[in-house]
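[1] My questions are about this predicted structure, shown below with the sequence.
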Amino acid sequence: MSHDLSSIFGRYLSHEEVNHYLTDLVQKYSNKIQIFSSAHSFEGREIHTIRISPNILQKKANGRFYVLIDAGIHAREWITISVALYVVHQLVERDAINSRLLRNFDWIILPLLNPDGYEYSREHNKMWRKTRRPLGRDRCVGVDCNRNFNVSWGIGTPQYCSLVYRGERPFSECETRNVRDIFRMLRPNCRFYLSLHSHAKAILYPRAYSRTLPQNWKHQHEVAQAGADAIVGACGVKYRCGSASSFLNNAVGGSSIDYAHDIEKIPFALVMEIASKGFHPPAEDIARICQESWIGIQAMVMQLAVSPRISFTRSKTAI
């Protein structure tokens, strides 16, 4: 029995409700979904990452590759969490019509990367962006997780109280260390990393810290463009595609997609800036935005199947 979708995608769930939904799915569909890993935020909230697979009982995904999606890296981007949960819903509760997306890939999904910041945004300051770890200077709190990864980390603002403060050192935040550990667990078979953000109507690939493009940028652009084309064709919503640096006023170090691509060697690492009216669009728009975003995500994953950067004939062993 599937869930009442209006209760999940008709409003913004709390962190507790997100975890309840995930654990409920694991209980109901134990042959399709499992808790892949659990970590804790600075304030002690449990952070669940789930795995969806047609071979869920196999601890080692022989000959299969991984798609990794995260959301909620920035606390105020509430809609990203809803979209991540919608992906989970489609793959688990509507897996019969989405079976082609599970043919070659296991999906690893982290729907709420920064739960402390998210709850603070929900309850106190809707525009809060960072984590909630006190910094011990000038009463400042929090680090921008998307400036905290260990790749060109020195580029960016050092000001403690800035909304985009990079941290005292790379991986100073337990929330970003959790993502790093997931990357490492997925070695060497993670082929696509997608980080959900809002609300710039763009699909971006590395690099954010430099105008120098990756060697495979054309293939990454093709994947991004496939998502954009699918969305505009189905919904009329136009997404821009390009490198992250081409959309920024200044170079940015420590981003998750640059770390994924340059350090973890994941060939496709994209940001999807979800098209929405602000970071927390009206509740009545959530389901529609989730559906539009899902159309693009499907198209990007299907495009991977024809990319020369991925061969499904090789047999490798990952976790």
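    On my side now, so go ahead. Numbers count the residues shown, from 1 in each chain.
[2] CA only for contacts and neighbour counts going forward, please
    Will do.
[3] for residue 145, what are its contacts?
    73, 74, 130, 131, 166, 173, 175, 176, 255 (CA atoms under 8 Å, 6 or more residues apart in numbering).
[4] Check it against this one:
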Amino acid sequence: MDLELFKERTRHFKLQTQVLLTDVQSAFDSQNMKKYVTPKVDSFNWEYYHTLEDIYQWMSDLAVQNPERVELRTIGQSVEGRDIQAVLIKKEKGKANVIIDGGMHGNEWISTVFVTFLIKRLVYAKGEDDILYDLANKYHWYLIPVVNPDGFDYSIKHDRLWRKNRRIFSTGEGVDLNRNFEHNFGKYGTSANVKDDNYGGTEPFSEPESKALAGFITSKRDRLKFYISFHAYGQKIIIPYDDRVQHVENFSEMDNYAKQAILRMYRLNGVKYGVGTIYDTLGLRASGSSTTWVKKNFKTKYVITFLLRDNGSYGYALPNEQIRPTCEETLQGLVELMTARPRRIRSDLFNAAQKPGNTIKS
């Protein structure tokens, strides 16, 4: 459809429109990557995006150079046979577990970037950040930067907007991994059409990536205190359950902690976040998400989805100059969330820091 015809039809149906990006391809092209120089772990920085190969090489080098702190584990393989790798920040036995993941959707590059940023800050927290160092020593940290390595690689080399994994069907390609977990599978916010971005697969855990993540989480379930999944975009903190309208279980507690995190992020960079269930914040329900599956099956106390920058102006084309600010503010929000205690939130302060709902997918 050409631009003039599009404008004519929007006028006909009395639809309001707003131009966010005049040249989306140029915005994607400006998302620069920088080659990692192995084994110089300090050459991996957060002013650029990185390829899957460089992320994995950096993780390997980090483990080799910090054997007392870092262990690299493979939790499974993708459809195309790529490893799904996790970093363990080692601590003595008896500590509770924290599982962090990113890159479940191929096109959400900033989620993968943040998890690598968090790995680096946890490993080198001593002498740099006392609060983060305390958290690093309080838990076993398991961090999975790229749950969907095939989709991430494909989005870099072939289709910047590729969201799903790379399962090939006779009628289409790919499964949305965050609709492939087993809870109310296929009921809300998902599609049975393989051509759709939110196609949930033929059955729960039909995909090796979701099955691998679920198996890994299950193996840590007894001491799992936090499960936090990072996505993009929309600037939201999402509290389970994704398939419900009602607020249940410890929603009020999590809402209070999330608001404290949002205020801390706002004070740092002026970024505005919303908080609530996916229905509260996005006006929809979703089945088959990893966070709802964890919350339902294991009653894990603290389960959260972060939707990182931005609010739609750039979307998946988030420019390089926003990478480090996003990582810094998200780290501050995460630390606040994990160390928060119940307290009264002044509505006037929070209203200034809160972003209203919109319609971004998670």
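    Structure received. As the structure is a computational prediction, the values presented were derived from the model and not from experiment.
[5] After superposition, what is the TM-score?
    Superposed pair, TM-score by TM-score structural alignment, normalised by the length of structure 1: 0.88. Supporting alignment: 296 aligned residues with a CA RMSD of 1.7 Å.
[6] would you list the contacts of residue 145 of structure 1 in a markdown table and tack on secondary structure and neighbour count?
    Below are the contacts of residue 145 of structure 1 laid out as a markdown table (DSSP: H, G, I helix; E, B strand; the rest coil; neighbours: other CA atoms under 10 Å):
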| residue | secondary structure | neighbour count |
| --- | --- | --- |
| 73 | coil | 30 |
| 74 | coil | 28 |
| 130 | coil | 27 |
| 131 | coil | 28 |
| 166 | coil | 31 |
| 173 | coil | 23 |
| 175 | helix | 23 |
| 176 | helix | 25 |
| 255 | coil | 24 |
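[7] Tell me the one of those residues nearest residue 64 of structure 1?
    residue 176 (25.7 Å; CA to CA).
[8] Distance check, that closest one against residue 293 of structure 1.
    Applying CA to CA, to the nearest Å, the value for residue 176 of structure 1 to residue 293 of structure 1 is 24 Å.
[9] follow-up on the earlier one: can I get the contacts of residue 145 of structure 1 in JSON lines with distance to residue 37 of structure 1?
    Output for those, formatted as JSON lines (distance: CA to CA, whole Å):
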{"residue": "73", "distance to residue 37 of structure 1": "17"}
{"residue": "74", "distance to residue 37 of structure 1": "21"}
{"residue": "130", "distance to residue 37 of structure 1": "23"}
{"residue": "131", "distance to residue 37 of structure 1": "20"}
{"residue": "166", "distance to residue 37 of structure 1": "25"}
{"residue": "173", "distance to residue 37 of structure 1": "17"}
{"residue": "175", "distance to residue 37 of structure 1": "13"}
{"residue": "176", "distance to residue 37 of structure 1": "14"}
{"residue": "255", "distance to residue 37 of structure 1": "22"}
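[10] Pick out the most distant pair among these.
    Spatial extent of those (CA to CA) is set by the pair 131 and 255 at 15.1 Å.
[11] what helices or strands is the longest strand along structure 1 leaning on?
    Across structure 1, the longest stretch assigned as strand under DSSP state E is strand 190-199. Contact partners of strand 190-199 of structure 1 among helices and strands, from 3 or more CA pairs under 8 Å, 6 or more residues apart in numbering; DSSP states H and E: strand 65-70, helix 78-93, helix 256-258, strand 268-275.
[12] hmm, 7 Å instead?
    With contacts taken as 3 or more CA pairs under 7 Å, 6 or more residues apart in numbering; DSSP states H and E, strand 190-199 of structure 1 sits against strand 65-70, helix 78-93, strand 268-275.
[13] Could I get the ones you listed in TSV, plus columns for distance to residue 104 of structure 1?
    TSV is the format used below for these (distance: least, CA to CA, whole Å):
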stretch	distance to residue 104 of structure 1
strand 65-70	6
helix 78-93	13
strand 268-275	16
